[in-house]
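Undergrad: test case, fold it:
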Amino acid sequence: ENDPSICAVCQEKLREGDAVCSLASGARFHDACFKCNVCNEPITTENFVRDRSARTITCGNCLPKCPHCGETVSVFDKSVSAPDGTQFHAECLRCDRCKASLLEGFFHHPHDA
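TA: Next up is the predicted model:
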C-alpha cells in the first residue's frame, strides 16, 4: 500500500534530492503535495486527516465542525450527514426540546403543529 518510492498524493515517483515528508505509516509525499486539499495550505501540525482512497489530506482547520457542539467531526467519530452534507456527531443529533436521539426513523415531535 505505501510504496516508499511514490508520493502518496500525486502518485509520481519520489526522486533523489526531492524534498520529502514521511508519516509513521510509511507514506511519503513531495513537500509540495503535503498540503490541505481544501485551503491549499501546507500541513504544519499533527492535526490533519489523510484519506488514503481519495489521496487527499485535510488540515484540522478545514475538517467539518458539528453545528451542535462546534467540535471537529473526524473520520474516527461516529457521525451522521444531513441531506445538505452537514455532519453531526451521532450523540449530538438530538431533539433540542426533549433530548431524544434523532438517529432512527421519521422525526415528528408531538408539540409540532
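
Undergrad: going by C-alpha atoms from here, please, whenever you check contacts or count neighbours.
TA: Will do.

Undergrad: how far away is the residue nearest to Pro4 when sequence neighbours are not counted from Cys62?
TA: Nearest residue to Pro4, sequence neighbours excluded (Cα to Cα, 6 or more residues apart in numbering): Arg28, at 6.0 Å. Distance, Arg28 to Cys62, using Cα to Cα, to the nearest Å: 22 Å.

Undergrad: out of those two, which sits in the busier spot?
TA: More crowded of Arg28 and Cys62, by other Cα atoms under 10 Å: Arg28, with 22 against 14.

Undergrad: contacts only, for the more buried one.
TA: Asn2, Pro4, Ser5, Ile6, Cys7, Ala8, Val20, Cys21, Ser22 (Cα atoms under 8 Å, 6 or more residues apart in numbering).

Undergrad: could you also give me the structure for this second sequence? I'd like to compare it with the first:
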Amino acid sequence: MTPSICCRCNEQIRHRAVCSLGKAYHPHHFTCTECGLVVDPRLFFAVDDDVVCGECYLGHHAARCSACRTPILERCFSAVGRKWHERCFRCVSCSKPLISSSFFDINGYLFCKKHFREQFSPRCAACGEPIEDRAVVALATKWHVECFRCFICRQRIITGGFRIHKGQPICLACCQPTTIALSPQNLCAL
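TA: Modelled structure (predicted):
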C-alpha cells in the first residue's frame, strides 16, 4: 500500500488521513478554502471540488429564496429563472400555494390567476369588473361584450355600429329621427 500524500502540503500522511473528494488530507489541513478554518469531515460542502465550511457555504454559495431571501437548504421550487422554498412559492395577495397551479410573475412577485386578473386585467368601462375574455374596444376604453349597451334604450349593441352621444354609445336605432324625440339632449353626433 502506497502512503497517502496530503493534497495541501504535498507531504506523506503517516497516521490518520481525511479522504474526501478523491483527495487525501492531514486532519489539520482539511480546511475551508474560503475562511481557512479546520472543517469537520462530517459537516462540509463541496464547491467546485473544494472543501467549504457550512458558514461560508450559507453566506456565499447557497441558493437564496426569491421570496424570503434566506438560504435554501431543503427541497426547492424553480420557476421563471429563480428559486423558492416550497413554503414561499405562493401568491402575494392570498398566500395560496402555487406549486400545482397557474401563476403570473409581475416584477418578481407571484400572483395566482384570480388575483392577477383582479389587479392587472383591464376593467370594463360599464361595470368596472376585470375583463377576462373578449372585449369591445370603443371610445378609447374596453367593455365586456354583454356590457356594451346603448345609453338610451339599454339594449346590447351587437352589430351594425353605433354613434356617440355625450361620450356614450348610442345604437343606430336610437339615432333614427323616427325613434327619438328631437330635442338637443337626444341628438346623436353624426
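
Undergrad: now the helices for the second structure?
TA: Assigned by DSSP state H, the helices in the second structure fall at 54-56, 113-120, 172-175.

Undergrad: burial of Val38 of the first structure, as a residue count?
TA: Neighbours of Val38 of the first structure using other Cα under 10 Å come to 13.

Undergrad: quick one: map it onto the second structure.
TA: Matched to the second structure by TM-score structural alignment, Val38 of the first structure sits across from Ser93.

Undergrad: my guess is its match contacts Arg117, does it?
TA: No. Taking contacts as Cα atoms under 8 Å, Ser93 of the second structure lies outside contact range of Arg117: 11.7 Å.

Undergrad: follow-up on the earlier one: which of the contacts of Arg28 of the first structure map to contacts in the second structure?
TA: Here is what carries over to the second structure from the contacts of Arg28 of the first structure, by both residues aligned by TM-score structural alignment, their matches' Cα atoms under 8 Å: Ser5, Ile6, Cys7, Ala8, Val20, Cys21, Ser22.

Undergrad: from the residues you listed, pick the one nearest Ala113 of the first structure.
TA: Nearest to Ala113 of the first structure among these, counting by Cα to Cα, is Ala8 at 53.3 Å.

Undergrad: quick one on the thing from earlier: okay, the helices of the second structure, which one's buried deepest?
TA: Among those, helix 172-175 has the highest mean neighbour count (mean count of other Cα atoms under 10 Å), at a mean of 18.

Undergrad: elements contacting that helix?
TA: Under the contact criterion of 3 or more Cα pairs under 8 Å, 6 or more residues apart in numbering; DSSP states H and E, helix 172-175 of the second structure touches strand 162-165.

Undergrad: mind listing what's buried along the strand it packs on?
TA: Neighbour-count burial for strand 162-165 of the second structure flags Phe162, Arg163, Ile164, His165 (criterion: 16 or more other Cα atoms under 10 Å).
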